[in-house]
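> give me the fold of what follows.
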Amino acid sequence: MSLLAVHDLAVSRGGLRTVEGVSFTLRGGEALILRGPNGIGKTTLLRTVAGLQPPTEGGVEMAEDAVAYAAHADGLKAALTVTENLRFWSAVFGGGPVGPALAAMDLAALADRPAAALSAGQKRRLGLARLMVTGRPLWVLDEPTVSLDADSVARFASVVRAHLAGGGAALMATHIDLGLDEARVLDLTPYRARPGRAVRPAGFNEAFA
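Here you go, the predicted structure:
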């Protein structure tokens, strides 16, 4: 059974289609990496799959409350400690204990440090650790390794592998080779929309494009 099914999807940014006719499925244990030149619509497609903006055409099928989304913002509360941030997100999502997430992203030594006092790389590791406490089976990730050094990239790749081994799935856009040999790659270049196709779907809000 698929965790995610995308059918003939077209998405838009700024009232113009970026890609169209995209179809794929993701089952538990599978990862799919989106590739393509800057501006082709990888972020827009991920936001559409995550439910943050409506599709222009086609559809996205998944179980309710299946997705956890991580993009460029780390989603942290600066005044809370590392542990408190993870407990907050665990409570929001009804997820699990935070200890495994602290260990997996090498944050145990920083557990009592306020998020405001973290470096950019530490904040990114904490932002990604949030995924582990959501309990959501489908991770949708937009350039998740920004600000990470090589060791942290390898650590995060191990986290993704463990998620897949546990029956989860991951859809991501990344320029970094995570060493996920089992991941499929989807190049969006052949799905680039024809020039000048202006579309303004019902309910479309350009502020969220």
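> C-alpha only now, for contacts and for neighbours.
Will do.
> which parts of the host helix or strand of residue 87 are buried?
Using DSSP states H and E, the element containing residue 87 is helix 82-93. Neighbour counts using 16 or more other Cα atoms under 10 Å place 82, 83, 84, 85, 86, 87, 88, 89, 90, 93 of helix 82-93 among the buried residues.
> next up, the contacts around the third one.
What it means is residue 84. Contacts for residue 84 (Cα atoms under 8 Å, 6 or more residues apart in numbering) come out as none.
> let's see this one next, to set against the first:
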Amino acid sequence: MSELLRLDRVACIRGDRLLFEGLSLALARGDALWLRGPNGAGKSSLIRLVAGLLRPAAGTVEHRERVALIDEAAALDAELPLRRALDVWARIDTVDGQAVTRAMADMALAPLAEVPVAMLSTGQRKRAAMARVIASGAPIWLLDEPANGMDDAAQARLVAAIARHRANGGAVLLASHFALGIDDLAELDMGALA
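You can find the predicted model right below:
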């Protein structure tokens, strides 16, 4: 089956506030869905629901393959040099070092391999987080504001990585304030669900 992700009548409550309800969607291989809308509309909450970090108030979330997540935290050990921090995740994801090497090249990080994660700029940390997602080999990418802090060149690398992932049968759920110039991108206005 080409479908990787399905949400059926999902509702999300944060605190005492209903963010959305009755949300159903599916992502198949090669799909990309842009979650757009104002702050507080539930974009990040939906990403966290799909990642399994939040429970839906109602409905079901099913994914048939592994997921990889970018959110506000880079999830890399700040004390380690970048390459070693990415290698830790490679062991967790059971991928070889070549996957990390390729992902670092994709995000132009090879010159920063020995720099401690704590010393990276905001944009470099976002590129490092994206390299972690790329190297994971997960078919479903959950990207919450992945381009924050990235310059134009880094954003172009991000868009190219997303295109390769989709061409190889992966799916992307993207929360962002702007579309990033991604081709054939479906949209869901989270603000309209409130």
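> on that earlier part again, widest-spaced pair of the buried residues of helix 82-93 of structure 1?
Distance extremes for those: the farthest pair is 82 and 93 at 17.0 Å, using Cα to Cα.
> if I look at the residue positioned nearest the centre of structure 1, how far off is residue 58 of structure 1?
Nearest to the geometric centre of structure 1 sits residue 141, at 1.8 Å (Cα atoms, centre = their mean). Here residue 141 of structure 1 is placed at a distance of 21 Å from residue 58 of structure 1 (Cα to Cα, to the nearest Å).
> what do you get for residue 14 of structure 1?
Counting by Cα to Cα - residue 14 of structure 1 and residue 58 of structure 1 are separated by 19 Å.
> do residue 129 of structure 1 as well
Distance from residue 129 of structure 1 to residue 58 of structure 1, by Cα to Cα: 32 Å.
> looking at those two, which is more packed in?
Between residue 129 of structure 1 and residue 58, residue 129 has the larger neighbour count (other Cα atoms under 10 Å), namely 25 against 16.
> who touches the more buried one in this structure?
Contacts of residue 129 of structure 1 (Cα under 8 Å, 6+ apart): 86, 101, 102, 104, 105.
> which pair in these spans the largest distance?
86 and 104 (12.9 Å).
> now whichever residue in structure 1 pairs up with residue 182 of structure 2: how far from residue 160 of structure 1?
The equivalent of residue 182 of structure 2 in structure 1 is residue 180 (alignment by TM-score structural alignment). According to Cα to Cα, residue 180 of structure 1 and residue 160 of structure 1 sit 9 Å apart.
> swap in residue 181 of structure 1?
Per Cα to Cα, residue 181 of structure 1 is found 12 Å from residue 160 of structure 1.
> between those two, which has more neighbouring residues?
A count of neighbours by other Cα under 10 Å puts residue 160 above the other of residue 181 of structure 1 and residue 160, at 22 against 8.
> on the three-state scheme, that one is what?
helix (DSSP: H, G, I helix; E, B strand; the rest coil).
> which of the buried residues of helix 82-93 of structure 1 lies closest to residue 19 of structure 1?
Closest to residue 19 of structure 1, out of all of those and judged by Cα to Cα, is residue 93, at 31.2 Å.
> can you pull the contacts of that closest one?
Per Cα under 8 Å, 6+ apart, neighbours of residue 93 of structure 1: 133, 134, 135.
> same question, residue 129 of structure 2
Residue 129 of structure 2 neighbours (Cα under 8 Å, 6+ apart): 70, 74, 75, 76.
> quick one: what helix or strand has the third one in it?
Take DSSP H and E as the rule and residue 75 of structure 2 turns out to sit in neither a helix nor a strand.
> distance check, it against residue 44 of structure 2.
16 Å.
> again with the last one
Per Cα to Cα, residue 76 of structure 2 is found 20 Å from residue 44 of structure 2.
> equivalent analysis for residue 173 of structure 2, please.
From residue 173 of structure 2 to residue 44 of structure 2 the distance is 11 Å (Cα to Cα).
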